[in-house]
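this one's structure only:
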């Protein structure tokens, strides 16, 4: 009950922050998501700091206000306290505390004090909490949030309203909660800011069911000290589910995404889910043109890769660079041609599949969301990729999902599973398209899988089960014989139902068939005569 109440209270906090933004002309503004997510993060860090220092110094637990008690520390004692903090907690100076801001809210130029505080926190924690661009530039934690209020005379009041909202709330009771709790909070926090209205590089939020199935099918046994990578990470839904399946303390996250907004959200997701140690590996940049993660001169190889890449995107501006000889090994199947028109419909997802294949370790595994058309395409780059997956024995299986599993796109999708150690075959192809319940989400239809249906997919896949009209288990040779089709339906047996009858029953049925045919033939001849007479009666006038 405590968790349910706290979840409701947290959502109320988020809604109240949005209400403040609306009151100051920032509702649905392009910068609203920065204000909401960064203010939320500042509050989370402040309370996480308080929680951590209370574990280090129990006397702070009994103090009426831990911020007042901690101000009695000498500078040396405070420095020692900071050194004892866990590496996933932000280090705060005493003037950074929310309580300190609250006391200063009636001072002149409070907006500047507010912005300076957040900026100083970002600088103080720059080495751990900043993310990098592909060129190595660092993107710090916080922006100057008051600048987004157009009227300078309202900025102090705006910052006061934010601070007064934050002091009435505390995260301290829930820091022992795990992934499932924070994933729900994170989804609610960003639900209005991760949609398909973002222009050229639109972000799509991967449904929880898809992310859960991908992670559970990839991680079917305990592992440790592994690397996890997403070359089109978005806000990190797939990576968070994968890390949770492995264990947040048993894996290191790597990612790259071209969207600055999504990269900032991914950083927040890592902080909420105890994966701060991986923030230095989060890169904002173009994976296809300039992949960042390398070991020496070669691209880094990863143990686990997940991806829900964009399916179509105009990449004509760097198309020529992708055709360079140094990319021939990575893009072995080729690069899509530039069409004369509709460049936005250039298929970019095959480049991500090829990049992922190239980036797996010798025992690496991957799960990739692809348009279902990929699994049966009879020519072109898609066909070449499928042939390579079979010839190099990398294919682990395919799950074809129900229509509208993504509310934001009508494209049917499948999940492609790769396993470089799957050399013996035993490939599972599954048609889960008939599962789920259709519901209305805004103007769109969306298919929701029940918990039982999700588990059915996971169990059938991991047990290598063949289930009538649902899944088949095949060898690489069988797939090659079927023209490299990855569609389960093409391997289902055609069923002919037989019914036992006696000779007398058979004779009766045959006599009925003959009588019916005789009647039909007689009727046909009658119609022929009528038609001929009608034709003879036709005259030209």
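That came in fine, so what should we check first? It should be emphasised that the depicted structure is a prediction, and the values quoted were computed from it without experimental measurement.

From here on, just use CA atoms for contacts and neighbour counts.
OK.

Give the buried residues for the biggest strand by length in the chain.
The longest strand of the chain (DSSP state E) is strand 360-371. Residues of strand 360-371 classed as buried under the neighbour-count rule (16 or more other CA atoms under 10 Å) are 360, 361, 364, 365, 366, 367, 368, 369, 370, 371.

any chance of those in TSV, with distance to residue 206 too?
Output for those, formatted as TSV (distance: CA to CA, whole Å):
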residue	distance to residue 206
360	22
361	25
364	22
365	19
366	16
367	13
368	12
369	9
370	12
371	14
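
Second structure follows, compare the two:
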């Protein structure tokens, strides 16, 4: 498999993981795969740094490094100074590969390499960031195989998976870190309930990161007290500009040692310098960490704090538990009146993070919904947080976002510098999601709406509310979201007077906002007033629907919308085909989606976030991969590239364009040839239909049952018997045999003709790629990316109109029959019944 894009790399690594881990639990296999991947990175970085130190080409680095015995001390010192570590020549990944090829590799080679690495870093000032990194990778574990040979075989296969990847080169563009993060996420989804130890879903991280970065003026330090894999820290960093991301210092603490190792690997693979990261393996609740380096007796405070602690953790378990050690003299808890309950440490984690938040900083924490309304000690802590004016935002999320729990969670945002009188923004985002298998998933539009509301602090009916302290006090300090944000449901209002006397209520028609905005005159003309406040349709419903769509306002709106769509496409197509190498594609996606949100909305008709999502879907479907290739290889080379396609067993099944599919090239550049193939395909379909008709006729004819077995026609029997029949006979069986034989031959001939024509057209098409001009590539890409875009956008407008037309049709039907009409129908039915009964008596 040729690797050219991030998605290619992700697919290859995860496919390899799925094949190699067999029946091993994903939460265990991740330690081996991610550990071996990271060791390859350390090895490649060692060679890359040696290449720079020795001023030799990178392709010579391995052999020269092996041969540098006479200067080994100087080389090692230089590598420690540059990297903070080095891998010995005999322990290099490349040496492992050679041993595998020579069939001399042993499991002991990995154990020796790790021991040597740990010994070599002892003199490094960054020793803490590398020490014990591979402690959770137990290569003697029976999980890897029942005996030494099995473990050796499985480890060899895993090592070979990364053999051809230059990790040092991949790290330069964040590809390596993103691939690692992708694998962490995949292992998280596969690990189920165990995923909570190390993984926060990407879309939740995105909400927290964008909220943090949009509400904090400057972020130079960030802290996660339950750091997991480090994904929250890295997601926040991704939303900072280059200068601030370079300056950022990362802090985190993690209780689980395997996950602690995962964090450090993740940060290093993302290019975080060792002197910019301080990650500790410890119990956040048991020991207050970190202290200020300059003032050892003072806690360190941070510009941003993010955390996703274990939900409702029992912090009283075990001897000498964190709960038993906790007291109200602890400065983390002393201002809040009580400790968190011993079986629910949610507020203990929150107060720890808040204690380490700088006065100008912002904190975001994921918590179970219960912290908003549970009583007892939690009620007292919640009340004190509110009285101290430290809760800024509450965001209610959909349920089942996490693989380790189905309960709904919230993101709570806290600040220490809120002005007196500032209200608490409460957002109910629980309905904004899409189903993804068993899980719910936030869409890009859902994230954008949450973040926009945080920025504007607008009150949106059914979505957000600004709650004053007085209002919260009146609710007895209960922050349960439904108390503040009423869910908006489309109530099916039944008007009693309308049912009794007939007629659509005028207010029901006025509530059709889209139709009233675009076609009010046509709507008014289609109804007559039958009494004050009630109207009756004067035309058929289908005529009414047609009248609305032919309304001047609807047509004008569609034309204006089409103009806006065309302008948007022109603008963005021009940008997408000219991508500077240093341009962030993620930032470009965000900018394009935001532009659609503003340029392609229609107030009160097309929702701005619907337009946002159409563009986000475009990136998911095509643009993420295509633009990456264009940025790397240029427009023409990308458009001309052809690749060999294989099935899941590795068998070659054909060739196709890497970015431009051959079906699109045929549609645009081989119109006549494609039409010829289409004609042959239609003829083949007709031949197939005629054949199937004869088969069905034969099955229903008892005289022909000898030619069927288990419902299948026996062609050999037909061929044999046909020879023995008198060809001049008018026998019905002979007639069917002849017809069937003719139809069977026509079906086969037609099928062969189609295959021959398709193969010939495919051959022409593949040959054509090499001569595609720049203009042709542009035409084809425009069709691929935006061929359906106009229709998708216009559908948003049509959907808005159709939704209200359906409501209108329901209203007309609902109030067409009055009470007197129903009573008359009832009398008629009763009379009919009496008549029928009388006839029965007489009979």
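All right, it came through fine. Computed from a prediction, not measured in an experiment: that's the story for all the values here.

what's the TM-score here?
Scored against TM-score structural alignment, normalised by the length of structure 1, the superposed chains reach a TM-score of 0.77; 490 aligned residues with a CA RMSD of 4.0 Å.

which residue in structure 2 lines up with residue 250 of structure 1?
Superposed on structure 2 with TM-score structural alignment, residue 250 of structure 1 falls opposite residue 247.

That match - how many residues pack around it?
Residue 247 of structure 2: 12 surrounding residues under other CA atoms under 10 Å.

Could you do residue 428 of structure 1 as well?
The number of residues packed near residue 428 of structure 1 is 25, by other CA under 10 Å.

For it, which residues are in contact?
Contacts for residue 428 of structure 1 were tallied using CA atoms under 8 Å, 6 or more residues apart in numbering; they are 396, 397, 398, 461, 464, 465, 466, 471, 472, 473, 474.

Show me what the fourth one aligns to in structure 2.
Residue 461 of structure 1 maps onto residue 454 in structure 2 when the alignment is built from TM-score structural alignment.

can I assume its match is in contact with residue 210?
No - in this structure residue 454 of structure 2 lies outside contact range of residue 210 using CA atoms under 8 Å: 9.6 Å.

Helices of the stretch 451-600 of structure 2, start to end?
Counting by DSSP state H, counting those that start in this stretch, one finds helices in the stretch 451-600 of structure 2 at the ranges 469-474, 496-501, 506-510, 513-525, 541-549, 552-576, 585-599.

and the angle for the last one with helix 552-576?
Right, the one you point to is helix 585-599 of structure 2. Helix 585-599 of structure 2 and helix 552-576 meet at an angle of 160 degrees, taking axes from the mean of the first three to the mean of the last three CA atoms, to 10 degrees as the criterion.

mind listing what residue 805 of structure 2 touches?
Counting by CA under 8 Å, 6+ apart, residue 805 of structure 2 makes contact with residue 545.

now with 10 Å?
For residue 805 of structure 2, the contacting residues are 512, 514, 515, 541, 542, 544, 545, 548, 549, 799, 811, by CA atoms under 10 Å, 6 or more residues apart in numbering.

What helix or strand is it located in?
Using DSSP states H and E, residue 805 of structure 2 falls within helix 789-814.

Pull out the buried positions in that helix.
If you call a residue buried by 16+ other CA under 10 Å, then helix 789-814 of structure 2 has these buried ones: 789, 793-794, 796-798, 800-802, 804-805, 808, 811-812, 814.

repeat for stretch 732-746 of structure 2
Buried positions in stretch 732-746 of structure 2, judged by neighbour count with 16+ other CA under 10 Å: 733, 734, 736, 737, 738, 740, 741, 743, 744, 746.

Using CSV, lay out those residues together with secondary structure.
Converted to CSV, the buried residues of stretch 732-746 of structure 2 look like this (DSSP: H, G, I helix; E, B strand; the rest coil):
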residue, secondary structure
733, helix
734, helix
736, helix
737, helix
738, helix
740, helix
741, helix
743, helix
744, helix
746, helix
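
now for residue 293 of structure 1: what does it line up with in structure 2?
In structure 2, residue 293 of structure 1 lands on residue 290 (TM-score structural alignment).

Now for its match: which residues touch it?
By CA under 10 Å, 6+ apart, the neighbours of residue 290 of structure 2 are 223, 225, 251-253, 278-280, 284, 296, 298-301, 356.

Go through these and flag which are in strands.
Among the contacts of residue 290 of structure 2, the members found in strands (DSSP E) are 223, 251, 252, 253, 278, 279, 280.

Could you export those residues as JSON lines, including distance to residue 724 of structure 2?
Putting these into JSON lines (distance: CA to CA, whole Å) gives the following:
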{"residue": "223", "distance to residue 724 of structure 2": "90"}
{"residue": "251", "distance to residue 724 of structure 2": "90"}
{"residue": "252", "distance to residue 724 of structure 2": "89"}
{"residue": "253", "distance to residue 724 of structure 2": "89"}
{"residue": "278", "distance to residue 724 of structure 2": "91"}
{"residue": "279", "distance to residue 724 of structure 2": "89"}
{"residue": "280", "distance to residue 724 of structure 2": "90"}
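
Can you give me the neighbour number for the aligned partner of residue 228 of structure 1 in structure 2?
Residue 228 of structure 1 maps onto residue 222 in structure 2, with residues paired by TM-score structural alignment. By the criterion of other CA under 10 Å, residue 222 of structure 2 has 26 neighbours.

for the one 3 residues further on, same thing?
Here the count is done by other CA under 10 Å, and residue 225 of structure 2 has 29 residues near it.
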